[in-house]
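Engineer: Have a look at this fold, sequence not included:
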């Protein structure tokens, strides 16, 4: 029991330590490094706090905030194509200023980092490789220095290799770093360094002036940049720890950490109560021995200390077993909970060892405290009498209370698992506006490879023709705009002064080829586009747009104006709202127009509907795309289900997390109930013998003992259900389409421990029913 409880907490500590407390590997003096956040009002949405900003604000703070010893800017890892043709692959690249590595105090494992005079718009294309990428892709070849690598459309010279385990200050895998101002126009798009762009994070190393002075100077610079502060005179810059999850904006990692900690502590409390109950039963078995020792002059404190010491030794042994549990399941749990975060340390290191030892000592002390307190209040007279069973039996109230507490804590976890499972079913089973189960999305960054919009469109249409003839392809289409990509447009309706504005912004639009809705598996009310519609002023709108602009009437046949186009786009169809970025998001107006050859925009993706499993088409589709022309960059071909999955992951994680820990707590509670009832049967054998001698049947005895276990579980389930109702508001913001007071979940959470209690009680109850009255009635 202790091994499972402590092992669960040690494993979760390793995860939480990675997210919240462990400093980034190889970084020097991490306590002096801060991450900058920017808080301002965004009418009508309220206050917004974000660490994402733009290059002009970074340069202004760097030049004016003298309380920083150094300042650096960098991006999240960006996907880039390495190489060309069929051997091209996707790598993760961070764009960072030249001050990034010196600020962090890291030293290269090989070569050097790029210099300040190399980090300029017309600077040389140089790259620093990540250690893991260098080892996996180039087999630790020290001759990599000076070699040319094709990233995007440019050839980059390798100048160095980062130290082992260094991945920067964000918890993400990184393959390479490139100079910020040199690579931004190509990898992030033209104009990304201009005012109004948002793609950078800023870190700083505090100088002698301290945090308050640095925060004040950064705030003055932030307010001076009206584009970023929005003219808010109360806008402020905040300094947070280098660990992003501990910053002022509550990240997903921070939420995960809090819930992981909470559920693991509950499991530890269940294990602690379990062991305390078993130790209490053992102490009561030794009651006569303890009473004799007290009568002979032994100090109560000494005997209590002995019981606590025995409990601590038992817990330390459980701690050793817990380390084995952590070594075995730790990497699996961490890979599931943090799939995109590199393993920065082994599952068991010095920090985990210290934590495990501390938890074992605390658990042993708390578990041993209960029998120790009993010893301190023990009455010698009844204990010294022969057959002091009555005195022992009266003390079963405490054991029952501990069991009730275990069941109550377990029920709260079962309720959490049930609520998350219902939420997961609701999220995953909703109408996404397309069919993610049978559709592939193919993207290729031809712009970064140097192609112009007209060339990109021509090449994509050639690719589309190849895909349509590919075996296993049911339908295919091209689109300007896709899942994860939204373009807004101004819209007006003839005869109206304005249209409604939504929190999600918009309206958003896509240009698509004929067959797009068939490829996406989207039903169309009205008719879909045909090849004859190319260039015609027609449109298809989503249900939200149809409902808001033409309430109570059919939108088909109506028309609206797009931007400066004087032609009124006639609506020929209505489609369900399609998710743009996440599985759950606010409704927005969205419309579709036919693709035109003379468009200044370029195709961003191809969509392919598979007849069978979309995974089986990934390799053939990628090969067909990259064989369309020579030296093409990497083609990313991904099932839409995989793109939607990350936004469903919080509910999947919550379901698994609460489910696993609820199951573990249920096992611990069942073991505790079995142990206590087995002890009760042994202690009450004399009473049971009398009952059977007086005519009680074996079925009566069986029912008596099973009923005792079920009554304890019923009381615990009731208390747990009440606690879950009281704490349901904490979970409500994390749920989707289900109330924290869902009666089905509460009923199931109450019934499960009753069934488990009945099963756990059956074996000792069966043993009680087999008691021989003649043997039981003999005087002990």
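Structural biologist: Okay, I see it. Just so it is clear, the structure is predicted and the values come from calculations on it, not from any experiment.

Engineer: hey, let's count contacts and neighbours off CA atoms from now on
Structural biologist: Fine.

Engineer: neighbours of residue 276, just the number please.
Structural biologist: Neighbours of residue 276 under the rule other C-alpha atoms under 10 Å: 25.

Engineer: Which strands or helices does whichever strand or helix holds it pack on?
Structural biologist: Here residue 276 is covered by helix 252-285, with elements defined by DSSP states H and E. Here helix 252-285 touches helix 2-16, helix 350-376, helix 396-428, helix 640-683, going by 3 or more C-alpha pairs under 8 Å, 6 or more residues apart in numbering; DSSP states H and E.

Engineer: That one vs helix 350-376, what angle?
Structural biologist: 30 degrees (axes from the mean of the first three to the mean of the last three C-alpha atoms, to 10 degrees).

Engineer: Show me which residues of helix 252-285 are buried.
Structural biologist: Of the residues in helix 252-285, 253-254, 256-257, 259-261, 263-281, 283-284 count as buried by neighbour count, 16 or more other C-alpha atoms under 10 Å.

Engineer: ok, structure two:
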């Protein structure tokens, strides 16, 4: 210990003699370490860190369902409540299961209402966590049973503190969440955020009570229909069950459920063609089969940050090498006086580690303040993410600083050899530094890594240019999307229809607005719900995914989507006129190749439904990803299908 302290004091004295050199090295390392710490704080939460308080995270999985469409397998994590019940009932590989989703709902009523994130979960979700309630209780399976569930809510600990001041008397009081008034029955423990550690819910409500309110205007029973995919499933494997066995068990249950669905959906693709199967994956959605573009970009930027750190280390190693070569005579004298080579190497590494420590501390400041921009881009704005207060991120920063110190100290250590007499004779002779093979290797490494960064940046710019010219099928710049938030107010059907029509008329009258319309969904947020039946085609859905939208007149003019043939949805397409639809060019070519789609009959919802006639063909729009093939879209009249 005395030797270590002596080496540390010696390193401090050496660095204090060259403040400019020390500052330059520290700032160089700070940028490299800070960039990596900032990206780790993002990537760790997206791809590696399980939700807080989750019990047995290694055995807990999200469930994904996969089918084959047009020869291509597609997997997704959303399913129907009926499917969730089937998979729960017909599997034996899991100790527990739960259904969940989340939405931004109005909390409170009237002018005091604020839109906040709410966890919509089945009663079984709480059993996945080591998180007994801080106050009151969680809702039970009896309170979470269809058709209506019970309007009870559990508040998050943070929301309880901020809104109610931590008062115990909150139990038994009511709180309006969305259109429903809930009775508060419990407070979650501090740190419990369910499955959403980034965008944390303020409350948890039964999935059945929310579904009953959400499906109030639907014609079918939400708990038995297979046409409404809106929730996800969580499952925990039993101790002796492998992932392969769980996948096989799930697939068998999914096949039974798929067969049970067919009598009510005769247009379904046969199982022999669709090849439905189910599998488990990480509890983190970003590590599932459909990694988001945010996760891909974050991973790419992390690689860039690592290269920046390596360049910084090579640069600092070169500086330390130059410093060590200038001190060759001093080092040779110390060796001649009896200082051991091990002690000398210890001093060199202590100096580099001290510089790395200072660079790491400065890097944490860079990561905290400069990394805020990255965290705002990749993580939800409501998440409380701090580098300085997170143990895992601090540990990573320390490890990065240690590695940087060892790497930068390695170069001067390699130049120390046994020829003391030669070093004494050489003194500070010019040319020694220039002839150093280690220095040349470091320069080559810096150049190579810099070329990698430049090539990557060039490819990124080229990809960005290509993306900008990809036809989306609509105009981005002049279009504004307006969302209606009633802040918990409940309107009857007639008033709801009148309000939406009034808002549309008001928007159309705003100066500068050329077109305005209403629609069921918007681009890149697509809706698949109704079965389609076309004469001469056994199963329409085996040809691909068909996306529905219900729109008002002027929709195509508003979005800038061109009509290639026929007409769009017009004012005369009302509830008492023949049903009409506009199809995308890709859908027209898929269903009627080489034929005129105008006037063709499509039965929507059931093969016994009246014909909906194709009156127009619109240009293709992108469905979910820019690189995807054109989506198969059809547009209905809101007056005929969704008057609300």
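Structural biologist: Perfect, thanks for sending it. Just so it is clear, the model here is predicted, and its values are computed rather than measured.

Engineer: Superposing both, give me the TM-score.
Structural biologist: A TM-score of 0.78 describes the superposed chains when it is computed by TM-score structural alignment, normalised by the length of the second structure; 590 aligned residues with a C-alpha RMSD of 4.0 Å.

Engineer: picking up where we left off before, for the following helix or strand past the helix holding residue 276 of the first structure, list every residue counted as buried.
Structural biologist: Using DSSP H and E, the next helix or strand after helix 252-285 of the first structure towards the C-terminus is helix 287-295. By neighbour count, and taking 16+ other C-alpha under 10 Å as the criterion, the buried residues in helix 287-295 of the first structure are 287, 288, 290, 291, 294.

Engineer: With distance to residue 427 of the first structure added, can I get these in JSON lines?
Structural biologist: JSON lines is the format used below for the buried residues of helix 287-295 of the first structure (distance: C-alpha to C-alpha, whole Å):
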{"residue": "287", "distance to residue 427 of the first structure": "56"}
{"residue": "288", "distance to residue 427 of the first structure": "60"}
{"residue": "290", "distance to residue 427 of the first structure": "59"}
{"residue": "291", "distance to residue 427 of the first structure": "61"}
{"residue": "294", "distance to residue 427 of the first structure": "63"}
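
Engineer: contact partners of the strand or helix carrying residue 205 of the first structure?
Structural biologist: Assigned by DSSP H and E, residue 205 of the first structure belongs to strand 201-206. If you take C-alpha atoms under 8 Å, 6 or more residues apart in numbering as the criterion, strand 201-206 of the first structure is touched by 32-36, 51-53, 58, 67-76, 103, 214, 242.

Engineer: my guess is residue 215 of the second structure meets residue 222, correct?
Structural biologist: Yes. With contacts counted by C-alpha atoms under 8 Å, residue 215 of the second structure reaches residue 222, the gap being 6.5 Å.

Engineer: one step back: now, which of the contacts of strand 201-206 of the first structure lie within strands?
Structural biologist: With strands defined by DSSP state E, the entries of the contacts of strand 201-206 of the first structure inside them are 33, 34, 35, 36, 68, 69, 70, 71, 72, 73, 74.

Engineer: so can I have CSV of those showing distance to residue 700 of the first structure?
Structural biologist: What follows is those, written out as CSV (distance: C-alpha to C-alpha, whole Å):
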residue, distance to residue 700 of the first structure
33, 70
34, 70
35, 69
36, 71
68, 79
69, 80
70, 80
71, 78
72, 77
73, 76
74, 74
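
Engineer: out of those, who's nearest residue 412 of the first structure?
Structural biologist: Nearest to residue 412 of the first structure, judged by C-alpha to C-alpha, of these is residue 35 at 36.9 Å.

Engineer: Quick check: closest non-adjacent residue to that closest one.
Structural biologist: For residue 35 of the first structure, ignoring the flanking residues on the chain, the nearest one in space by C-alpha to C-alpha, 6 or more residues apart in numbering is residue 203 at 4.5 Å.

Engineer: ditto for residue 134 of the first structure
Structural biologist: Closest residue to residue 134 of the first structure apart from its sequence neighbours, by C-alpha to C-alpha, 6+ apart: residue 140 at 6.0 Å.
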